[in-house]
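Chemist: sequence plus the predicted model coming up.
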Amino acid sequence: MKNLLMVKFIAPIIIFLLLLFVAILIIYKPLYRGRFLNERYLELLEAKTRTESYVEELKNTIYVMGAYLESNPSLVEVVNFLTNVQKLDSGYLNLYFGDTVPYSRGGIFINSLEPFPTTYDQTSRDWYRAAVATNDIMISNPYIDYVSKNLQ
């Protein structure tokens, strides 16, 4: 009898709390979800803007480098210029400069990190072919470096 009285007293409270919980869940879940998704969208938009700005800055630097190299084709000046560009901006891991003749057949290929073996053929690389095909600045997918065997 005492247990039945206790159940009759507690049951409405439990039902009320359960209904309150369901009502709060139904009301606030869409609001919270929308707010959460909006915050994530804004974070992604900010990351996209920063990335595009960084890539645009790189492209502008490359255009300046191209104009300089066309105006001063001395090989010594080219090497000095590439070295200075890399020293001034830590965003450049490595700079390559080459012509259309493969390095293995006497062509020019300059790399700012380490010397490449004389058997290296830059014209057989995917990044080289893609750059020639676009005839513009091309950003390649990451690849395994020929000399260091590290992901670039």
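Modeler: Ah, there it is. None of these values were measured; they are calculated from a predicted model.
Chemist: switch to C-alpha atoms for all contacts and neighbour counts from now on
Modeler: Fine.
Chemist: residue boundaries of the helices in this structure?
Modeler: With helices called from DSSP state H, the chain shows them at 2-71, 75-88, 126-134.
Chemist: state the distance from R50 to D126.
Modeler: Relative to D126, R50 is positioned 27 Å away (criterion: C-alpha to C-alpha, to the nearest Å).
Chemist: also G98?
Modeler: According to C-alpha to C-alpha, G98 and D126 sit 14 Å apart.
Chemist: ok, back up a step: now the helices of the chain as CSV including mean neighbour count and distance to N111?
Modeler: Shown next, in CSV, are the helices of the chain (neighbours: other C-alpha atoms under 10 Å; distance: least, C-alpha to C-alpha, whole Å):
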stretch, mean neighbour count, distance to N111
helix 2-71, 12, 15
helix 75-88, 13, 9
helix 126-134, 13, 14
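Chemist: out of those helices, nearest to I110?
Modeler: Relative to I110, the nearest member of those by C-alpha to C-alpha is helix 75-88, separated by 7.4 Å.
Chemist: elements contacting the closest one?
Modeler: For helix 75-88, there is no helix or strand it packs on, judged by 3 or more C-alpha pairs under 8 Å, 6 or more residues apart in numbering; DSSP states H and E.
Chemist: tilt between it and helix 2-71?
Modeler: 160 degrees (axes from the mean of the first three to the mean of the last three C-alpha atoms, to 10 degrees).
Chemist: Throw the helices of the chain into JSON lines and include distance to I110, thanks.
Modeler: Formatted as JSON lines, the helices of the chain follow (distance: least, C-alpha to C-alpha, whole Å):
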{"stretch": "helix 2-71", "distance to I110": "13"}
{"stretch": "helix 75-88", "distance to I110": "7"}
{"stretch": "helix 126-134", "distance to I110": "14"}
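Chemist: let's bring in a second model and compare:
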Amino acid sequence: MKGFPFTLCVLCITPCGGAVKAADAAPLSLKTSGAVAGLSVRIAQGDSYSVRIDYYYPPADLAARKTLWEGAGGVQDNGAPFNVNLRIYDVDDAVVIQDRRISHPTLSSWGDGVLHAELSEVHLPRGRYQITVERRGSAGAIADYRAGVSLVKSW
């Protein structure tokens, strides 16, 4: 991945603070095809987790939300105009847990100022993991929006 933008974010997921805040997401550029975001996480309590792309917009800006919703492909529409490669590596056991391509990820949930596209749900036992997401293809109309990759507990 030489020459590609890369961002690394280190997180610790603990039993008391299981949810990752938006500020804890690793930034993922929507401007550059081949952009990579990486998370290094320490799981304190084994559980099911979701890896997702978070798309951010100003909460009071309904026009921005509509543009982002349409550009990210909606919930049941065609999905985002790009594909992503996801890799989850178990640092302690030195094995790859997942290595897959997700075509045109679709939105799965949303909150105030953020839309989420779940890439994968995975059970992670206690330990250390490296999560890498590489975006391939043009982001089209949403290239100027902020995005990030996060790991959150699945419910």
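Modeler: The structure has been received and is ready for your questions. Just so you know, these numbers come straight off a predicted model, no measurement behind them.
Chemist: TM between them?
Modeler: Here the superposed chains carry a TM-score of 0.24, computed using TM-score structural alignment, normalised by the length of the first structure; 66 aligned residues with a C-alpha RMSD of 5.1 Å.
Chemist: and R65 of the second structure, that one's in a strand?
Modeler: No. Looking at R65 of the second structure with DSSP: H, G, I helix; E, B strand; the rest coil, it is helix, so not inside a strand.
Chemist: roughly how far does it sit from R146 of the second structure?
Modeler: As judged by C-alpha to C-alpha, R65 of the second structure and R146 of the second structure stand 12 Å apart.
Chemist: of the two, give the one with the bigger neighbour count.
Modeler: Shown here are R65 of the second structure and R146; by other C-alpha atoms under 10 Å, R65 has more neighbours (20 against 16).
Chemist: look up how far H116 of the second structure lies from the more buried one.
Modeler: 12 Å.
Chemist: cool, I102 of the second structure as well?
Modeler: 15 Å.
Chemist: just the buried residues of the helix or strand encompassing V133 of the second structure, please?
Modeler: According to DSSP states H and E, V133 of the second structure maps onto strand 127-136. Residues of strand 127-136 of the second structure classed as buried: 128-136 (neighbour count, 16 or more other C-alpha atoms under 10 Å).
Chemist: tell me which other helices or strands it touches.
Modeler: Strand 127-136 of the second structure packs on strand 36-43, strand 83-90, going by 3+ C-alpha pairs under 8 Å, 6+ apart.
Chemist: which outside residues touch the last one?
Modeler: Residues outside strand 83-90 of the second structure that contact it (C-alpha atoms under 8 Å, 6 or more residues apart in numbering) are 95-105, 119, 127-137.
Chemist: contacts made by the next helix or strand after that strand with the rest, please.
Modeler: Proceeding N to C from strand 83-90 of the second structure, the next assigned helix or strand is strand 95-103, under DSSP H and E. Strand 95-103 of the second structure has contacts (C-alpha under 8 Å, 6+ apart) with 82-90, 119.
Chemist: could you redo the last one with a cut-off of 6 Å?
Modeler: 83-89 (C-alpha atoms under 6 Å, 6 or more residues apart in numbering).
Chemist: give the buried residues for that strand.
Modeler: So strand 95-103 of the second structure, judged by 16+ other C-alpha under 10 Å, has buried residues 97, 101, 103.
Chemist: report the angle between that strand and strand 127-136.
Modeler: Using the same axes, to 10 degrees: strand 95-103 of the second structure against strand 127-136 is 30 degrees.
Chemist: and the contacts of the following helix or strand past strand 95-103 of the second structure?
Modeler: Downstream of strand 95-103 of the second structure, the next assigned helix or strand under DSSP H and E is strand 109-111. The contact list for strand 109-111 of the second structure (C-alpha under 6 Å, 6+ apart) reads H116.
Chemist: packing partners for the helix or strand following strand 109-111 of the second structure?
Modeler: Sequence order places strand 114-124 as the next helix or strand after strand 109-111 of the second structure, per DSSP H and E. Packing partners of strand 114-124 of the second structure (3 or more C-alpha pairs under 6 Å, 6 or more residues apart in numbering; DSSP states H and E): strand 47-56.
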